[in-house]
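Participant: sequence plus predicted model, see below.
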Amino acid sequence: MTQRRPRMNFREMFNMNFGFLGIQFGWGLQLANMSAIYQRLGASPDEVPILWLAAPVTGLLVQPIVGALSDRTWGRLGRRRPYFLVGAILASIALFFMPTSSALWMAASLLWILDASINISMEPFRAFVADKLDAGQRTAGFVMQSFFIGIGASLANALPFLFREMGVTGNTASGIPLTVKYSFQAGAVVFLLAVLWTVFTTSEHPPEDMAAFERERRERSGVGALFGEIGGAMRAMPRTMKQLAVVQFFTWLGLFCMWMFFGLTVATHVFGATDTQSELFAQGTEWGGLMFSVYSIVCFAVAFLLPKVAAATSRKMTHAAALVCGAAGLLSVYFIHDRYLLVLTMVGVGIAWASILSMPFAILAGALPAHRMGVYMGIFNFFIVIPEILASLTFGRLIRGIWGADNPDASLYMVMIGGVSLLVAALAVTRVDDVGEPDAAEVIDADAHERLTVQGSVQPVPSSGLQG
């Protein structure tokens, strides 16, 4: 029988999730700026989707492997934290050099390295929350991740705009704005420091039966056993996970439409830019990045309201309503030509984003066996990256075949498709069986009713000098 986890207080939950701020800082810079970087390096709009292929392919390969490996890992840094650390170091190097790219092949190659590294850090974080928290606190734990994701993305998306306001002008030799270059290099530092904070301030629960854990680890050693474990987990996938897979597919298809094309839509549809090398185009894409910071601000502003809404209704109905808000936000872009009204569209997206980052994972965690949390969280990522692979391989053909490769409105139409996809996801989530729905109200005010306790049952890791 699985041992009940000690209740975590706010400070402990804060430290445990703080690394996600850095991870999302890196993601946010990439999502808001890579399409514009590619176009400045000579890519046409119909070539942009295929250049994004790095992200889903690396996620498809890396996340289940890292999840399975972390399930069978235990050492001085615990189970999940070694992967946080290695991924953060590699991602920070890629972030630093990305804006120095002088050609498309260089930017695309660095994106592969960046995405692989971010996936190494990010996948174990989902399992980390499920490992550390009892079922009654998992919704709050994933919501705390949403909070830090919102903060990290807000800062990352606004940074190029803020550098411009501070007087930074000019481009690199390859045409990438210095505002973007400095933002990526600042992001490299933030990513590494945030992950280090979690690594050195949070311990992990050791296996409950260390002898059995070591015996099983020896029996499952080798590449064949690793892939066999992943295959076996896929065949034994819980019913709730299969239902959530449909929700995730359409959710992330919609999000990729937004991430790939929203910045370009702002530049062409709202700012009226026709030349990708013009100052007006740069201002439009920077404004698009600033709007991404708006939805991220809304995300962390509403994140802690979600458990209360879920307690009053249910987690799946909360998620469905949030997805409808996101769909409305994206579909409304068609009617907007005033840059300031775009703020309203991002309010809807921000509500959806807060739920997307927490509710599916909270629902999923209650349906998974504890000893296979890592591999299942990695497999769950398939239903995020498969729609992105589909988007990368087909969106370019769709644009060329329906609207024409150089049609300036093509990006707007792709954002509309994103809104429709979120509506389909909202319908699908109503059919999900949430087998582990807790009393979500208690996770908000638990610390007001329980005094802080020392987690004496948790084996500490060797002192790092930063742990008290």
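Facilitator: The structure has been received and is ready for your questions. Numbering: from 1, shown residues only.

Participant: please count neighbours and contacts with C-alpha atoms only from this point.
Facilitator: Noted.

Participant: residue 445: neighbouring residues, count only.
Facilitator: 11 (other C-alpha atoms under 10 Å).

Participant: any idea how far the helix or strand hosting it is from the middle of the chain?
Facilitator: Per DSSP states H and E, residue 445 falls inside helix 442-449. Using C-alpha atoms, centre = their mean, to the nearest Å, the mean C-alpha position of helix 442-449 is found 27 Å from that of the whole chain.

Participant: pretty sure residue 410 is one of the things residue 399 touches, is it not?
Facilitator: Yes. Counting by C-alpha atoms under 8 Å, residue 399 does reach residue 410; the two are 6.3 Å apart.

Participant: below is structure B, check it against A:
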Amino acid sequence: AGMLWIMDASINVSMEPFRAFVGDMLPKKQRASGYAMQSFFIGVGSVVASSLPWMMSNWLNIDNTAAAGELPDSVKFAFYAGGLVFLAAVLWTVYTTKEYSPKELSEFEKFEALHHSKELEPRQVKTAKRYYQAGLFWLGFGLILSYLLYHYLEQLDKSLAILTLGMVVFGVCQLIAGGLSSQSKTKNGFSQIMADLYSMPAVMRQLAAVQFFSWFPFFAMWTYTTAAITSHHYNATDTSSLAFNQGADWVGVLFSTYNLTAVFAAICIPIVVRYSNLRIAHMINLLLGGCGFISFILIDNPVWLIASMIAVGFAWASILSIPYAILSNALPVKKMGLYMGIFNFFIVLPQILAASILGILISKVFDGQPIYSLVVGGASMLLAAVLVLRVKTNN
């Protein structure tokens, strides 16, 4: 588990500079295409990676069986290959691409502000008093919520503990920032990050809500699709039964479908943007995805779930590209990397929330039927589509 945490953290640390890299290297009119191409290669990589153990087993005759508690060689070598490809991809970019210096980027920003009559958003300054007020609120709210959940559930679920105690930690961070601010010690990295978190551009705040409700459905899908389809469409809950395994195999086909669709959708997105704008294109894709998730409970024949996954694939390609294109057009270039990293919070937070509440909702509200987790996810994505309309952008 520790190794998976390290791997996941490393991938995220590597991913965000690449998000900022597109914004740094491309003019605004090309950023939608740039991020769409990222979605294209993410889709291609996902399909190849999902198929890699099978290819190693069938093409290279690598053993795909193992004793209990062991990993098959096909899975091990797939991870080795993934690590080498990941390292090679990063090194290829590092050594073959000339990056603009901070000074050059600053000149570009001044030029755009001058010729497009667009002033950079003024930086807000948070006083020590405001830090203390926010810190006490989050600290108190987190502690009270932890107590109430513990009292109601008789024991605090680990996932819920991460959510509520995270609020406590955030409150403590605010109090520390307030203490540093009161002593005029604001030139350190911690204070600057807390200040930047507070002074996010308005577009970023609006996109954060969209991003939160867009990612929640995918964490629900990745966690509960197998249980949902095997129980609802194959009437199987016994993991050793033939019907359950047929359903689980079909889930693999469906996951490949949405990743393949994302490859195609990534090509279509710049075309749609050209004839509308970033917001409208994103709203359309999120509406498709939301309807796709909800349709899981309406479709009886699992074969037709491919249509649902095609709709989900368009949403997947869109959330990997369009929000970053909108955001990069609204950020000061000097803060591009930092704000892209902060923006990643709104991918992590819905993951924590999904892990915290979906299991409880399924067991206590939906009578143990995991198919409703996908319906909740669909409703969340439809809400995200509506929230896109609140994002104020010229694109």
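Facilitator: Happy to help now that I have it. Computed from a predicted structure; not experimentally measured.

Participant: which residue numbers in the second structure does the helix holding residue 445 of the first structure align to?
Facilitator: Aligned using TM-score structural alignment, helix 442-449 of the first structure spans no residues in the second structure.

Participant: quick one: map residue 256 of the first structure onto the second structure.
Facilitator: Counting by TM-score structural alignment, residue 256 of the first structure lines up with residue 219 in the second structure.

Participant: contact partners for the residue nearest to that match when sequence neighbours are not counted?
Facilitator: Of all residues not flanking residue 219 of the second structure in the chain, residue 351 sits nearest, at 5.9 Å (C-alpha to C-alpha, 6 or more residues apart in numbering). Residues counted as contacts of residue 351 of the second structure (C-alpha atoms under 8 Å, 6 or more residues apart in numbering) are 215, 216, 219.

Participant: looking at the first structure now, which of these still hold up?
Facilitator: Contacts conserved in the first structure for these, using both residues aligned by TM-score structural alignment, their matches' C-alpha atoms under 8 Å: 215, 216, 219.

Participant: quickly name whichever of these is closest to residue 208 of the second structure.
Facilitator: Distance ranking of these against residue 208 of the second structure, using C-alpha to C-alpha, places residue 215 first at 10.6 Å.

Participant: measure that closest one to residue 15 of the second structure for me?
Facilitator: Remark: distance between residue 215 of the second structure and residue 15 of the second structure (C-alpha to C-alpha, to the nearest Å) = 16 Å.

Participant: who has more neighbours, those two?
Facilitator: Neighbours were counted for residue 215 of the second structure and for residue 15 using other C-alpha under 10 Å; residue 215 has more, 24 against 16.

Participant: before we move on, back to that, now do the helix holding residue 445 of the first structure: which elements does it pack against?
Facilitator: With contacts taken as 3 or more C-alpha pairs under 8 Å, 6 or more residues apart in numbering; DSSP states H and E, helix 442-449 of the first structure sits against helix 138-165, helix 306-312.

Participant: relative orientation of it and helix 138-165 in degrees?
Facilitator: For helix 442-449 of the first structure against helix 138-165, the angle by axes from the mean of the first three to the mean of the last three C-alpha atoms, to 10 degrees is 90 degrees.

Participant: report the buried residues of helix 442-449 of the first structure.
Facilitator: 442, 443, 444 (16 or more other C-alpha atoms under 10 Å).

Participant: adding distance to residue 16 of the first structure as columns, could you present the residues you listed in JSON lines?
Facilitator: Output for the buried residues of helix 442-449 of the first structure, formatted as JSON lines (distance: C-alpha to C-alpha, whole Å):
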{"residue": "442", "distance to residue 16 of the first structure": "20"}
{"residue": "443", "distance to residue 16 of the first structure": "16"}
{"residue": "444", "distance to residue 16 of the first structure": "17"}
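
Participant: now the terminal residues of stretch 364-377 of the second structure, how far apart.
Facilitator: 17 Å.

Participant: show the residue spans covered by the strands in the stretch 201-350 of the first structure.
Facilitator: In the stretch 201-350 of the first structure, no strands are found when defined by DSSP state E, counting those that start in this stretch.

Participant: all the helices of it, in order from the start?
Facilitator: Ranges of helices in the stretch 201-350 of the first structure, per DSSP state H, counting those that start in this stretch, are 210-219, 223-235, 239-265, 279-302, 306-312, 315-332, 342-356.

Participant: out of these, which gets nearest to residue 95 of the first structure?
Facilitator: Once these are compared by C-alpha to C-alpha, helix 279-302 is nearest, at 17.1 Å.

Participant: thinking again about what came up before, tell me which of the helices and strands packed on helix 442-449 of the first structure is the most buried.
Facilitator: helix 138-165 (a mean of 26; mean count of other C-alpha atoms under 10 Å).
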